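Asker: 3D model of this:
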Amino acid sequence: MNTAEIRRRFLDYFATRGHEVVPSAPLLYNDPTLLFVNAGMVPFKPYFTGAETAPFDRATSVQKCVRTLDIEEVGKTTRHGTFFQMNGNFSFGDYFKAEAIRYAWELVTGSQDAGGLGFDPERVWVTVLHSDDEAAALWANIAGLPAERIQRRGLLDNYWHMGIPGPGGPCSEIYIDRGPAYGRDGGPVVDEDRFLEIWNLVFMQEELSTVRAKDDFDTLGDLPRKNIDTGMGLERVALLLQDVDNLYEIDQVFPVIQRAVELSGRRYGRGGDDGRQDDVRMRVVADHIRSSLMLIADGVTPGNEARGYVLRRLLRRTVRSMRLLGVHDPVLPELLPVSRDAMGAAYPEVVENFDRIAGIAYGEEDAFRRTLTTGTQIFDLAVSDAKTAQQPQLSGERAFQLHDTYGFPIDLTLEMASEQGLSVDADGFRRLMQEQRDRAKADAKSKKAGAASTEVYRELRALGLTPFTGYEELVTESRVRGIVRDGALVESAGEGDVVEVVLEQTPFYAESGGQDSDAGLIRADGATLEVVDVQRPVKGLVVHRVRVADGELRSGVDVSAEVDGEWRLGACQAHSGTHVVHAALRQVLGPTALQSGSYNKPGYLRLDFAWPSGLSPALRSDVEEAANQAIRLDLNVRANYMSLAEARELGALALFGETYGEEVRVVEMGGRWSRELCGGTHVQHSSQIGLVTLNAESSVGSGVRRVEAFVGIEAFRYLARERALVSGLTEALKVQPDQLTDRVHRLVEQLKTAERQIAELKSRNVLAEVGTIAAKAHDMWGVGYIGHHAEGVAGGDLRTLALEVRNRVQDTPAVVAVVGGTAEKPAVVVVTTQGARDRGLKAGDLVRTASEVLGGRGGGKDDVAQGGGTDGSRVGEALTAVEHAVGHVVQS
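Answerer: Here you go, the predicted model:
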């Protein structure tokens, strides 16, 4: 049974039993404690915690998940995969243990002809919490399981909570016996490789007050409404029903391994130490390709922080693993389409958006291949230093620097060091990596702990949502529901205080969807508040950050909330301008130029979009022209509410990574010309935008570009500044504006010609000194040493000078050391003749001596080497240090 069919059967089973089928949330979920959705219950967490009221009593979903804490274990065991799918059924105060157990048993053991999964009941084992007699009795009565196949375990295994105060409860896990070929008999308490867990049923029934550890917490008592949260590992069920050894061999993953086999010429599953290493690498490739595909599909782009760094690491580990399999050509164009075809049946969006996905992934591989080139150069220098110091291994610090700073994988460092006859201090490397992980975990823990500070907002949200009246009006009469200072409710705030205020209703737009928050005033009897920020810390609740300009504000008083009209007009222009620029990009570049992020505020917008390369001036001009033509056409702008399915059928574009409810707001400009899901504020006609002027275009990651623009009056001001600049230049150069470009080009060419002439004269002057410098040689026990300070000479000229001096003394043992450059950036070149090298003198060693004195480093070959530093005041000391080093070698 293929994985997509298992997924369909699960959803169908629960849909026919009154469960709302909820689509998977994007992997980028709006949760400050998570990089990605990492469990099936995450989108339902507000319902379980009580922050929001569930719109249904029971639900089911197949949720996309990503976990990367155990990324180093991927491929080594059958338990670790970065991307996985979690089937779940959920009850919010509806049914409880008996129904959850009955549903699970029926689906797991029901015949495949009747829509079940068809597992043999004799192969099913379960675990329950040691004290949960009720669950044990239900398994015996409903499923008829004998006592020996109902095993009891402690809190570490069979109790669930979020790690913070909130709901918790015992759980019951379902296992399938894979048979004696996979391990020892005796149930999951003996061997969890043979007895594979497929489903965890969590019975949320208690309120936790303090959580110290997984098995150390305090309870307040029973929850007023008991809930069910279950998670069935889709990949685990698939590997059992497809009769394969591990999750890397199921139908959604294994095709990538097969393609890796074809590309590398290696066999999968051939045994032996080398074979096991190859198997691990192929599993890493298959897992990471799928994870990368799904992350990019949900709007993640490679970067150096947070989610972007995770994606970058997955893609680079894929390329590295294929390199270790012997494939040095680009591999993502060969592998990513295979994963697309395997996942497309369950997730059609990966097929629909593949051009965008591929552009981002392929761009990252190209960048990493360049990184490998740079990293190899740094590695070569590290090897040279180790050999010079006669050290048998590279230090853990150097290996970690290569990994962390230059993105150079440790496996490649180990492999290449071995080729050079060196080992690597792997323990030191692992220690530094662990320190980095510990820092990351501490940071994550602090963020998780910070989630508890939302308690005050949950209390306020429980009193009702905050209606937004700003689409219809800029001034709304309202009432203060609560005042928050330092995370706690207070009764009042005085002049000069900065606090957060929640109103019964508000016209202030809270920052979201790329649009900055509104500015304005809140007026109460005897008090004036300046609104400095507006946010939604929990869904449905608008919080105003204010400064009390005068008077005193008290909770419960009536207020007038007044949005600054000029600010809102600018915000509407900028947000509508963002939609116009997005549509213009797609009109000029094609449908794959999809928005991946945006920010706009009065007078300014920026928009990130998928595109593999920079825009030429002509393309930028075309985009700007298309945008302003749409403004000139005075397109009608309107917003309609409809179901998400209707919006998709209409072709409305959704922002990657955003979560949308079943009812969405669709903003149209000129009908189909621009149609996007959007909750922001907009102008009524495109002409009200005024003008859009693109002022910048840049890269923000592999396959992602950013355009920036001024909008409305700011666009006019920008053009006015440009006009003033042109006017000043035309006056200074005495030309007409239309002649300015040609005149500047001629001046640049004249300047380049003059610089070349100066460089040639400088080189001739430098070379004219060769004879004089060569004559400075003095004998040091049979070796001539020439040290010279060529002030202001740098680059190729310094190297040429040193080589020309060496040519004058080529027939004798001699060392030439020349220091040039500037006081802030001195440069040094050391060259040796064959006679000097026969005496054991190496230019690379000598240039390192000089560079260290100058506050830098250097290296090179035995005959020619160069380096530099940061302290030009020590040139004399550097030349003397080389002289002493020469004397030391020739006397030893």
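Asker: make it CA atoms for all contacts and neighbour counts henceforth
Answerer: Will do.
Asker: Packing partners of the helix or strand hosting A440?
Answerer: Assigned by DSSP states H and E, A440 belongs to helix 426-450. In terms of contacts (3 or more Cα pairs under 8 Å, 6 or more residues apart in numbering; DSSP states H and E), helix 426-450 is packed against helix 396-404.
Asker: how about the nearest residue to the spatially most central residue of the chain, chain neighbours excluded?
Answerer: Compute the mean C-alpha point of the chain, and by Cα atoms, centre = their mean the closest residue is G308, 1.5 Å away. Nearest residue to G308, sequence neighbours excluded (Cα to Cα, 6 or more residues apart in numbering): P302, at 4.3 Å.
Asker: The one you found and E364 touch, don't they?
Answerer: Yes - P302 is in contact with E364 according to Cα atoms under 8 Å; the separation is 7.1 Å.
Asker: what about those two, which has more around it?
Answerer: P302 (27 against 24; other Cα atoms under 10 Å).
Asker: any idea how far the more buried one is from R312?
Answerer: 5 Å (Cα to Cα, to the nearest Å).
Asker: Check which helix or strand S91 maps to.
Answerer: With DSSP H and E as the test, S91 turns up in strand 83-92.
Asker: Hmm, I typed the wrong one, I wanted I786.
Answerer: strand 783-789.
Asker: Beyond that strand, next helix or strand please.
Answerer: Next along from strand 783-789, by DSSP H and E: helix 795-808.
Asker: Okay, buried residues for that next one please.
Answerer: Neighbour-count burial for helix 795-808, with 16 or more other Cα atoms under 10 Å as criterion, is recorded at D797, L798, R799, T800, L801, A802, L803, V805, R806.
Asker: here's the other one to compare against:
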Amino acid sequence: METAEIRRRFLDHFERNGHTVVPSASLISPDPSVLFTIAGMVPFIPYLTGQQAAPYPRATSVQKCIRTSDIEEVGKTTRHGTFFQMNGNFSFGDYFKEGAVELAWELVTGSQDDGGYGFDPDRLWISVFHTDDEAFEVWKKVAGVPEERIQRMGLHDEENYWSTGQPGPAGPSSEIFYDRGPEYGPDGGPAVDKGGDRFLEIWNLVFMQYERGVSTGPGKNDFEILGDLPAKNIDTGMGMERVSYLLQGVDNMYEIDQVFPVIKQASELSGKRYGANHEDDVRMRVVGDHIRSSLMLIGDGVTPSNEGRGYVLRRLLRRSVRAMRLLGVDDRTLPELLPVSRDAMKSAYPELETDFTRISSVAYAEEDAFRKTLRTGTQIFDLAADETKQAGRPTLAGDTAFKLHDTYGFPIDITLEMAAEKGLSVDADEFRRLMTEQRERAKADAKSKKVGHADMSAYRELRDAGVTPFTGYEELSTDTRVRGLVRDGVAVLVAQEGDTVELVLDRTPFYAESGGQDSDAGIITADGSELEVLDVQRPIKGLIVHRVRVRSGELVSGQDVLAQVDPEWRIGACQAHSGTHVVHAALREVLGPQALQSGSYNKPGYLRLDFAWGQALGPETRSEVEEAANLGIRRNLPVSATYMPLERAKEIGALALFGETYDEDVRVVEMGGEWSRELCGGTHVARSSQIGLVTLTGESSVGAGSRRVEAFVGIEGFRYLAKERTLVSQLADTLNVQPEQLPERISRLVAQVREAEKKLAQLQRAALGTKAAELTGSAKDVLGVRFVAYEAPAGSSTEDLRNLVLDVRGKLGEQQPATVAVTAVGDNGRPTVVIATNQEARNRGLKAGELVKTAAQTLGGGGGGKDDVAQGGGSDPSKVTEALGRVEHLVGETITRGS
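Answerer: Got it, this is the predicted structure:
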């Protein structure tokens, strides 16, 4: 039975039994604290936990999921994968244990001819929580499972008790296991088979029935039960891939129909037969899993980067490429593998075929970038690994691993793999420390701006009073009331003058930052008090929170207030957001429909837009896009916003932002009908001409297969052009030419400067050439070693320094006495040092590579090379004289030790 058919039967079964079929949410988690959707229940958390009323009593879905915590085990076991699909059915206060068991058993054991899976009931085992007598009896009564095949599990077996780890809903669970037979492990049921190789769990039924209190011990399941929940819920999860490999008669999830075609292709490309060699098999399974995961992630709008989700995608793609290289394939492989994965997955996810041009361009660009990285980074790694082994150390330094990651884009797991191949470990603790320092620096500004606390209980209590209606589409000023105040995550009753607090209103005209649009600015006033609105966010779905500073007076919870958006700010925000839609439409008009938006940010006067494209836009193309955007503005197109079901919006071609989570009813913003039609909750102008002007100011790469354009909008666009006009006028006056003559005049001046620099370099080289003879006559004696040190003039190149030390060494000779020649230059903030030694010096233990490290470290950098000549550099040019002195001192120390 194909995986797509298993999926269809699951959804059909529950739809026939009164469940609403809910499409899979994006792999990008709606919870900003989690990178990916990791379980089928994630989109339903607000309903399961009671934060929101469920829009239906029963639901079912097949949810796309990504988990990377066990990425090192991928390919090694039968069941560890990064991408997987979780089939689920959910009851929100409707049926409970008996209904869940009955529905699950009917599907699992039902005849394949009647739409079931046809599992043999005699090979199915059940686990229940050790005190859950009700579930035990339900399995006996409803499913007819013999008592000996129903096993009770204890509290600390997390497989049979569910909770969030925080106060809230909790409850026991019950799992269905399939017995694969004695050849896979010991008899005695899942309680005996701890590895899960014989008794394979295929479905977990969670019975949410209790309200849990605070922790009473160190474990996740150490807590006090406060009582029964007012509404009991069902949350189940069936592992699609596990069911697939059981029904398809294969040994593991990598050999199912949605994965194995990629393994087969990898086998053909490498000439390695799958099943012949364990290490090769693991590599092929890694490729099969990671290619599929990458396909699905890019399909949901993730692009490679060095942070967050993008970093996970980059790891997956690069691990795939490296696995193919270890299988002996040095050529590009993704163009051979990715289409195979698409064809295996498209029956379940047809959008992969529709969007494959964009998906493939992102993946192929990343492979090309990584192939270049491998060439450069491998040389750096090999040098560091060889030095580590020569020094007799078993561990590669953590800062080397960090440099490989930060500078050359090596995921740490690839560095670990390469180190292991050379018999080395890696100082992973030091690597993680450096990574943490970097992330903390990067996040500091963002953290200071956003609303967010580990404890969200204060916000949840405010959300329990209802959603915050947004009135800003219709008005900029709203009479409202203070629902609550929060300071540092704790509810407070009063805010005094000078305080900065978070404020929730009963309704608000202030737009909360979302969909790429920055939040509104303005003021909130009450009797004798005025508050400046600094930021507006949605920490919980449906709740709008204002961060405010009390300028004067005092604010009390429950007080009536007037919320007023700054009208100039809102006009600019509308222009910028509508301008973003215009630029997106212009990009698609000029480049084609594959130039889809993947992200955006806009605020009054400014916009940036990320889109799928694999190469830089030339000046002519940029001008064409800019003209298309402004022509759209000039056409004075009507702008409208309409609410409609999500499926209807997709039918009419409304574009959705990749990775964004949408409700069942969505807001569609149109400009001129089909010219621009997007799902959007932002604020907009009434007609395109009100945008005024769009001026593109930059275009750059933001990752493989992804570009970014930036623009000024409206009055800011005019000011930008006026500033450029002034600059052109000043240059024309300075050079005494007409503005249209500037390009030719500046080109001529640049050519003259380059010629002058060339002549100057020639003169410097000639001067250095004559300097060699002078230096040989002034060599210093350091314990019998002729030592020559010279601080070259600024502007000397590394090649000049190298030629000089070799010339000095040549004039002094390779034989006795020993000679060390050192040159250094401190230029443009990047000092350089070059050292050469003759044969006799090397015989006495003076090696250029070791000497240059001391000099480079003094300069705040590093270096290396061969024993006869080496070079290095640093960041502190003021230390050049000190570096030369350190080398002289080390020469003396080395000779002393040798004698």
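Asker: returning to that earlier point: common neighbours of P302 and E364 of the first structure, please.
Answerer: Residues touching both P302 of the first structure and E364 by Cα atoms under 8 Å, 6 or more residues apart in numbering: R312, G701, S702.
Asker: need those residues in a markdown table with secondary structure and distance to P165 of the first structure, can you?
Answerer: Output for these, formatted as a markdown table (DSSP: H, G, I helix; E, B strand; the rest coil; distance: Cα to Cα, whole Å):
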| residue | secondary structure | distance to P165 of the first structure |
| --- | --- | --- |
| R312 | helix | 34 |
| G701 | strand | 38 |
| S702 | coil | 40 |
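Asker: What is the top helix by length along the first structure packed up against?
Answerer: Secondary structure assigned by DSSP state H gives helix 354-388 as the longest helix of the first structure. Applying 3+ Cα pairs under 8 Å, 6+ apart, we find helix 354-388 of the first structure packed against helix 272-297, helix 306-324, helix 332-343, strand 393-394, helix 396-404, strand 604-610.
Asker: separation between Y245 of the second structure and L696 of the second structure?
Answerer: 52 Å.
Asker: next one: V685 of the second structure
Answerer: Distance from V685 of the second structure to L696 of the second structure, by Cα to Cα: 20 Å.
Asker: Then G672 of the second structure?
Answerer: Where L696 of the second structure is concerned, G672 of the second structure sits at a distance of 22 Å (Cα to Cα).
Asker: between these two, who's got more neighbours?
Answerer: L696 (23 against 16).
Asker: what's near enough to touch the more buried one?
Answerer: Counted by Cα under 8 Å, 6+ apart, L696 of the second structure has contacts R622, E626, V709, E710, A711, F712.
Asker: Just give the closest residue to the third one, not the sequence neighbours.
Answerer: In other words, V709 of the second structure. E699 (4.4 Å).
Asker: how about that neighbour, what's its match in the first structure?
Answerer: Using TM-score structural alignment, the partner of E699 of the second structure in the first structure is E697.
Asker: which element is its match on?
Answerer: Counting by DSSP H and E, E697 of the first structure is found in strand 692-701.
Asker: Roughly how far does K76 of the second structure sit from E437 of the second structure?
Answerer: Taking Cα to Cα, one finds K76 of the second structure at 33 Å from E437 of the second structure.
Asker: So for the two, which sits in the more crowded spot?
Answerer: Using other Cα under 10 Å, the more surrounded residue of K76 of the second structure and E437 is K76, with 15 against 10.
Asker: so the more buried one touches D280, yeah?
Answerer: No - K76 of the second structure is beyond contact range of D280, at 10.9 Å (criterion: Cα under 8 Å).
Asker: so stretch 744-759 of the first structure matches what in the second structure?
Answerer: Under TM-score structural alignment, the match for stretch 744-759 of the first structure is residues 746-761.
Asker: which parts of that stretch are buried?
Answerer: A761.
Asker: Superposed on the first structure, what's the mean shift for stretch 758-771 of the second structure?
Answerer: Here the mean offset of stretch 758-771 of the second structure against the first structure after fitting is 1.0 Å, by mean Cα distance after the TM-score superposition for the first structure.
Asker: picking that back up, any shared contact partners between P302 and R312 of the first structure?
Answerer: Counting by Cα under 8 Å, 6+ apart, the residues touching both P302 of the first structure and R312 are E364.
Asker: Residues contacting stretch 587-603 of the first structure, please?
Answerer: Counting by Cα under 8 Å, 6+ apart, 299, 353, 355-356, 513-516, 567-575, 578, 582, 585-586, 605-611, 619, 622-623, 626, 655-656, 710-715 sit against stretch 587-603 of the first structure.
Asker: got it, and stretch 148-167 of the first structure?
Answerer: 48-49, 124-131, 136, 139, 168-173, 187, 189, 202, 204-215, 223, 448-449, 452.
Asker: buried set for that stretch?
Answerer: Buried, per 16+ other Cα under 10 Å, within stretch 148-167 of the first structure: 149-153, 155, 157-161, 163-167.
Asker: And the helices in the stretch 601-750 of the first structure, which stretches?
Answerer: 617-632, 644-650, 713-733, 740-768 (DSSP state H, counting those that start in this stretch).
Asker: Return the most buried member of these.
Answerer: Neighbour counts (mean count of other Cα atoms under 10 Å) averaged over each of the helices of the stretch 601-750 of the first structure peak at helix 617-632, with a mean of 18.
Asker: give me the stretch of the second structure that that one matches.
Answerer: The aligned range for helix 617-632 of the first structure is 619-634, by TM-score structural alignment.
Asker: for stretch 575-587 of the first structure, same thing?
Answerer: Using TM-score structural alignment, stretch 575-587 of the first structure pairs with 577-589 in the second structure.
Asker: That stretch vs the first structure, average offset?
Answerer: Compared with the first structure, stretch 577-589 of the second structure is 0.5 Å away on average (mean Cα distance after the TM-score superposition for the first structure).
Asker: From A792 of the second structure, how far out is the residue lying farthest from the centre of the second structure?
Answerer: Relative to the C-alpha centroid of the second structure, counting by Cα atoms, centre = their mean, G777 is the outermost residue, at 60.5 Å. Between G777 of the second structure and A792 of the second structure the computed distance is 17 Å (Cα to Cα).
Asker: now swap in S598 of the second structure and tell me
Answerer: S598 of the second structure is 51 Å from A792 of the second structure, by Cα to Cα.
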